[in-house]
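K.L.:
Mind looking at a prediction? Sequence and model below.
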Amino acid sequence: MQSLATVFFTGLLTFAANTVDAAPADLETVTVSSAMTPIHVELDAVIEAVDAATLAAQTSGRVLSLYYDVNDFVEKDAIILEITSTQQSAAYAAANAQLSSAIAQNNEAQRQWLRLQKLYPQGAVSKGQLDLAETEAKAATSAVKAAKAALVQAKETLDYTIVKAPFSGVVTERHVQLGETISQGQALYSGYSLEHMRAVANVPQRYLDVINNQTLFSLIIDGQNPIQSKDFILFSHADQQSHTFKIRLNLPTERANIYPGSWAKLSFSYGWREQIWIPQSAVLQLNELSAVYLKTAKGFSLNQVRLGERKQQQVQVLSGLQENDQIALSAYQAMLDGEQ
């Protein structure tokens, strides 16, 4: 029993044989020519944000207010969440009182040491009393420094009850609910900045030697105008599964309609090679068959070709044609004329 592939291939040969001399000889033709063109490499890429973060709680408490939700745009330093601050405020007040007490004790210790320094030359106090006063003065100074450090820590903990955006961007996820009790380290919000974007792709190992500091990359997203950049980082280690090398291409800032997670095409060119390009109108597409009407001494014959890239109404021919061949400019017109 013949396979489906064999039957299909036989049918294509029969179709090609039946179309010899079918098309009229006065069809408009184009002469096949080759030209030296850059070797073009195209890779699949994904857009990602350079600045993306998940904010976590740096103190414990209950969620008092939520000012933003998913998909909201947030300005830098805007307050996005508030936590109850009863304990933190009390700790700050205690630290402030401790500092005031330490300052008062330090002032008294410094005055006592100065008095004894004046009395010691007169023999009114002993050397031991003077040394003790000096030790107490230094200890009081250290106590003031420790109280100041404790006050700074208490103030910072109090500030942690008001969570601010580290950069301008879009909220992608909210991890807490209003009224929920949270603990230190718990995730609060996730988001990314729209200002700095980059494209990430995997480069096959065979192209490593042709990429250098002068390589110009072009990025196309959903038919938009190409974005060109030489600002890239090529990783120096390969993925163990795919054996490809990751590349990050930094994009110009503040480009509109670029969003993380979007698919894109990343391309670059290197070297030169001889290629044949023909108009797309000259190609007849029949299921899996790509063919052109080749002009011969007996008329037009359907000739199968293997195609490559397509761009600007032109298509690259990898095999099936040679330079100076003549083909019908409109393959479908040739097919219709041949059926008449």
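P.N.:
Nice, thanks for sending it over.
K.L.:
from here on, contacts and neighbour counts on C-alpha atoms
P.N.:
OK.
K.L.:
quick one: the strands in the stretch 201-340 of the chain?
P.N.:
In the stretch 201-340 of the chain, the strands defined using DSSP state E, counting those that start in this stretch lie at 217-220, 227-229, 232-238, 244-250, 263-279, 284-286, 289-296, 299-304, 306-311, 314-319, 326-328.
K.L.:
Including mean neighbour count, could those strands go into TSV?
P.N.:
Shown next, in TSV, are those (neighbours: other Cα atoms under 10 Å):
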stretch	mean neighbour count
strand 217-220	19
strand 227-229	16
strand 232-238	14
strand 244-250	20
strand 263-279	17
strand 284-286	15
strand 289-296	20
strand 299-304	22
strand 306-311	13
strand 314-319	16
strand 326-328	25
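K.L.:
Put this next to the first one:
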Amino acid sequence: MTSRWIKALPLSLALAVLAAVVVHVVTPDQARGQHSPPSSRSAGQPETDSGKALAHQQDRQQAPQRTEVTVITAETAAHAAHISAYGEASAHFELTLSAEVSGRVDSLAENFEGGLRIGKGELLATLEDSGYQEALAIAQSTLASAEVSLLEEQRQGEQSRIEWRSSGLSGEPDSPLVLRAPQLAAAQAAVDEAKASLAAARQDLDQTRITAPFDALITERHITPGSFVQSGTEIATLVSTDRIEITVSLSAAEWAQLPDSATLAAGDWPVTLTDIENGEQWTGQVIRAHQHLDTTSRQRSLVIAVQAPFDQSPALLPGTFLEASLRGRTLNGLWQLPSTALGQSGELWYVTEDDTLASISTEAVFSDGASIYVRPPEVIADQPTRVVVQPLSSYVPGMRVTTVEAHQDV
């Protein structure tokens, strides 16, 4: 019927209708292709770029996600132990200087002021000494009289012995008084007493001149010109300037990392001292080790010295709170790791050969601030191990991870 209808049309219109019909005719395969999924294609047809991207996205969504961790390859090696402890700087000597005699303060030295340094034997103050001058003169006179009496007694004793021999009597006299032996002893005792009194009087006079007993720093002066002091009155507070000492307490484990006490006390074991407040540093040496345990801390102490502390730049002052860092013995078989590698619970996380996480419990043998040094378990100590630089609390053993090697400065 269609053909009859087309024949009835004019020729030009019939040709147009036939062309339209031909354009809209599709094959059965083409019809099925219109309803196929976008990713499906006939065998042998090349895959388009958009199809490849879609397939790759689907694969990534189906694959399990791996956590990325930063690791450092740890290998056992020998490292010198590093010990840190804390202590307060104190002067070698600290003295409250007191008056030995009584008297009025006659004068003070110009440099007898708090904060100034003085040398050993340097004059600090003088007391009024007229009474002590008089006492010295009396003691000298007494000694002179006693010495004259002794000489006279010696002469009389010689005369008595001559008379006894010339008397024709044999043997010894019945009484020692005959030869004046007791009188001579009394005269000699009087001379000895007078000498002692003279020495005491001279010492009292010398004590009116108050001098420094050692090279010192004056921390406080307690007297003024015109004031009266009694024997025992405080004159000044002094601290020695020869050296500063720092006493630090160490645990038994820390002592085990140090050489023997004789080596430490030889005087050439260096120690770095750092001011806790401002970071200033000085170099000291170990001078002795205590041979007993503190009854409170149950620890032994190490004494460190800094020679001529006030001549240092800057000066190391008594009372400064310091961190002492010293090198110990060389220990074998240790890992050197960043300080962040040790978790709060004392565990280290590392990556196994099949890229899964595992952990071990350990503690640092020692540390030097930026690094910690641990002794690894024997099962992994002989092989390089990838240790996690900064573990997270969400880690669980067996988790599959992707590793990134840390830089050398981590």
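P.N.:
All right, it came through fine. Note that the coordinates shown come from a computational prediction; the quantities given were computed from them, not determined experimentally.
K.L.:
Overlay them and tell me the TM-score.
P.N.:
Overlay of the two chains. TM-score (TM-score structural alignment, normalised by the length of the first structure): 0.69; 277 aligned residues with a Cα RMSD of 3.7 Å.
K.L.:
corresponding residue for residue 316 of the second structure in the first structure?
P.N.:
Taking TM-score structural alignment, residue 316 of the second structure has residue 258 as its aligned residue in the first structure.
K.L.:
Which of the strands of the stretch 201-340 of the first structure sits closest to residue 159 of the first structure?
P.N.:
The closest of these to residue 159 of the first structure is strand 244-250. By Cα to Cα, the value is 34.7 Å.
K.L.:
Centre of the chain to that closest one, how far?
P.N.:
Distance, stretch centre to chain centre, for strand 244-250 of the first structure: 10 Å (Cα atoms, centre = their mean, to the nearest Å).
K.L.:
elements contacting it?
P.N.:
Judged by 3 or more Cα pairs under 8 Å, 6 or more residues apart in numbering; DSSP states H and E, strand 244-250 of the first structure is in contact with strand 197-204, strand 232-238.
K.L.:
want to throw the ones you listed into a markdown table with distance to residue 275 of the first structure?
P.N.:
Shown next, in a markdown table, are those (distance: least, Cα to Cα, whole Å):
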| stretch | distance to residue 275 of the first structure |
| --- | --- |
| strand 197-204 | 23 |
| strand 232-238 | 29 |
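K.L.:
got the contact list for residue 210 of the second structure?
P.N.:
Contacts of residue 210 of the second structure were listed using Cα atoms under 8 Å, 6 or more residues apart in numbering, and they are 99, 123, 124, 125, 126.
K.L.:
could you redo the last one with a cut-off of 10 Å?
P.N.:
Taking Cα atoms under 10 Å, 6 or more residues apart in numbering, we find residue 210 of the second structure in contact with 97-101, 108-109, 121-127, 235.
K.L.:
How about the alignment partner in the first structure of it, nearest residue that isn't a chain neighbour?
P.N.:
Aligned counterpart of residue 210 of the second structure in the first structure: residue 163 (TM-score structural alignment). Nearest residue to residue 163 of the first structure, sequence neighbours excluded (Cα to Cα, 6 or more residues apart in numbering): residue 81, at 5.2 Å.
K.L.:
neighbours of that neighbour, just the number please.
P.N.:
20 (other Cα atoms under 10 Å).
K.L.:
That one and residue 330 of the first structure, how far apart?
P.N.:
Taking Cα to Cα, to the nearest Å as the measure, residue 81 of the first structure falls 65 Å from residue 330 of the first structure.
K.L.:
now swap in residue 299 of the first structure and tell me
P.N.:
15 Å.
K.L.:
Ok, residue 80 of the first structure next?
P.N.:
62 Å.
K.L.:
same thing with residue 12 of the first structure?
P.N.:
Residue 12 of the first structure is 20 Å from residue 330 of the first structure, by Cα to Cα.
K.L.:
Give me the more crowded residue out of these two.
P.N.:
When neighbours are counted by other Cα under 10 Å, residue 330 comes out ahead of the other of residue 12 of the first structure and residue 330, with 20 against 16.
K.L.:
What range does the helix or strand residue 57 of the second structure falls within cover in the first structure?
P.N.:
Per DSSP states H and E, residue 57 of the second structure falls inside helix 49-62. Alignment of helix 49-62 of the second structure against the first structure: no match, by TM-score structural alignment.
K.L.:
now do stretch 146-154 of the second structure
P.N.:
Stretch 146-154 of the second structure corresponds to residues 102-110 of the first structure when matched by TM-score structural alignment.
K.L.:
superposed on the second structure, where does that stretch end up, distance-wise?
P.N.:
Compared with the second structure after fitting, stretch 102-110 of the first structure deviates on average by 1.3 Å (mean Cα distance after the TM-score superposition for the first structure).
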